[in-house]
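[1] Okay, predicted coordinates and the sequence, questions at the end:
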Amino acid sequence: MSTPALSFDSTTFRRTLGMFATGITVITARAKDGSLIGLTVSSFNSVSLNPPLIVWSLANTSTVRAVLEDCAYYAVNVLADDQEALSNLFASKAADRFAGVDWEPGLGGAPVLAGCCAVFEVRNTLRYPGGDHLIFVGEVERCDRADRAPLLFFNGQYRRLP
């Protein structure tokens, strides 16, 4: 069975996806050697309330893929509207993304970033191939929230709630 030709290209698909407003998260974990990893991710969502499951995806080409596949726990730090600089830092190629960043160790040593509007501490449960990404489904073991507005991303730009 052949795959039908698409009526759009990858740029059109990406720009169309950008019309779905998302929050911005930083996924953090501790590698087995003790080093810290973190990256900005907007592909985050809830899956189930019982059990409490979340989902996010990571490009197959990510340099931290092996660490995230192998770690027991990771944290999903939902950025507040004044944390655009953190989003940019963890999306960058900076050698030490944690330099000068205020955080404390969570479950499994995964960094929990200070000042976020929410955090989910997650047991690394399931992974599935998904095209050019790896899909992570994790079980939330701890979560907390602050009364802070979220940082949003829409149509290729950071946004804030009015």
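    Good, I have the coordinates.
[2] all contacts plus neighbour counts: C-alpha atoms, from now on.
    Will do.
[3] Identify the residues contacting the residue sitting nearest the centre point of the chain.
    Most central in the chain under Cα atoms, centre = their mean is V41, positioned 3.4 Å from the mean C-alpha point. Residues in contact with V41, defined by Cα atoms under 8 Å, 6 or more residues apart in numbering, are 24-27, 56-58.
[4] for comparison:
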Amino acid sequence: MTAATSASARPADASPEDSGFLDAMAALAGGVCVVTALTAEGHPAGFTSTAVMSLSRDPQLLAIGVGRTGRTLPALLGGGRRFALNILHAGGEHMARRFADRPADRFVGLEWSAEEATGVPLLVAHCSYTVLCRVVQDIPAGDHHLLVSAVERIVTGSGGPTALVHHDRRYHMLGAA
């Protein structure tokens, strides 16, 4: 693992009761992905996530956690219920930060392409892999939704066998020279 890049602090609205939980979860390393979808109006939407898990090999399923108040949730649950899970390569910290911030349009000036059949935004140039998915089950869970999703297609990205992970509130690169 290379040196950590920049750190982010515990959320300002964290209560003392939340501190132990937030600190424990910060100690759990997670791969960094950008989830992208189309809104009902046909606009690209997306967010950074480490709440992703491989769920089943047969059939191929994965699950993502999405905040109940997140702006991308309606896009994920509307229309064709399709999205792309863009698994960021080691050099993808700028993408992680871009989609974690709250600008009005995260796609302005960004290199991306639309999936041919669905129009879902793909960030292949910034990823090791992009996994195209269809939501098959929505499970409300606390302040989030757990979206169980069928894998429809996998696209190899440009990042090779590297990964960006988030641990202890910082980004780390794995497999990078």
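    Arrived safely. As the structure is a prediction and not an experimental result, all values here were calculated from the model.
[5] Relative to E69 of structure 1, which of the contacts of V41 of structure 1 is nearest.
    Using Cα to Cα, L58 is the member of the contacts of V41 of structure 1 that sits closest to E69 of structure 1, with 10.1 Å.
[6] Can you verify that closest one is assigned to a strand?
    Yes. Per DSSP: H, G, I helix; E, B strand; the rest coil, L58 of structure 1 lies within a strand segment.
[7] any idea how far it is from G38 of structure 1?
    Note on L58 of structure 1: its distance to G38 of structure 1, by Cα to Cα, to the nearest Å, is 12 Å.
[8] When these two are compared, which one has more neighbours?
    G38 (25 against 19; other Cα atoms under 10 Å).
[9] Following the lengthiest helix in structure 2 in sequence, what is the next regular element?
    For structure 2, the longest helix by residue count, based on DSSP state H, is helix 16-26. Elements were assigned by DSSP states H and E; along the chain past helix 16-26 of structure 2, the next helix or strand is strand 30-31.
[10] Just list what that next one packs against, helices and strands only.
    strand 163-167 (3 or more Cα pairs under 8 Å, 6 or more residues apart in numbering; DSSP states H and E).
[11] try it again with 10 Å
    Using 3 or more Cα pairs under 10 Å, 6 or more residues apart in numbering; DSSP states H and E as the contact test, the elements touching strand 30-31 of structure 2 are strand 52-56, strand 163-167, strand 170-174.
[12] could you redo those strands as JSON lines and give each row mean neighbour count and distance to T118 of structure 2?
    Below are those laid out as JSON lines (neighbours: other Cα atoms under 10 Å; distance: least, Cα to Cα, whole Å):
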{"stretch": "strand 52-56", "mean neighbour count": "14", "distance to T118 of structure 2": "22"}
{"stretch": "strand 163-167", "mean neighbour count": "22", "distance to T118 of structure 2": "27"}
{"stretch": "strand 170-174", "mean neighbour count": "21", "distance to T118 of structure 2": "31"}
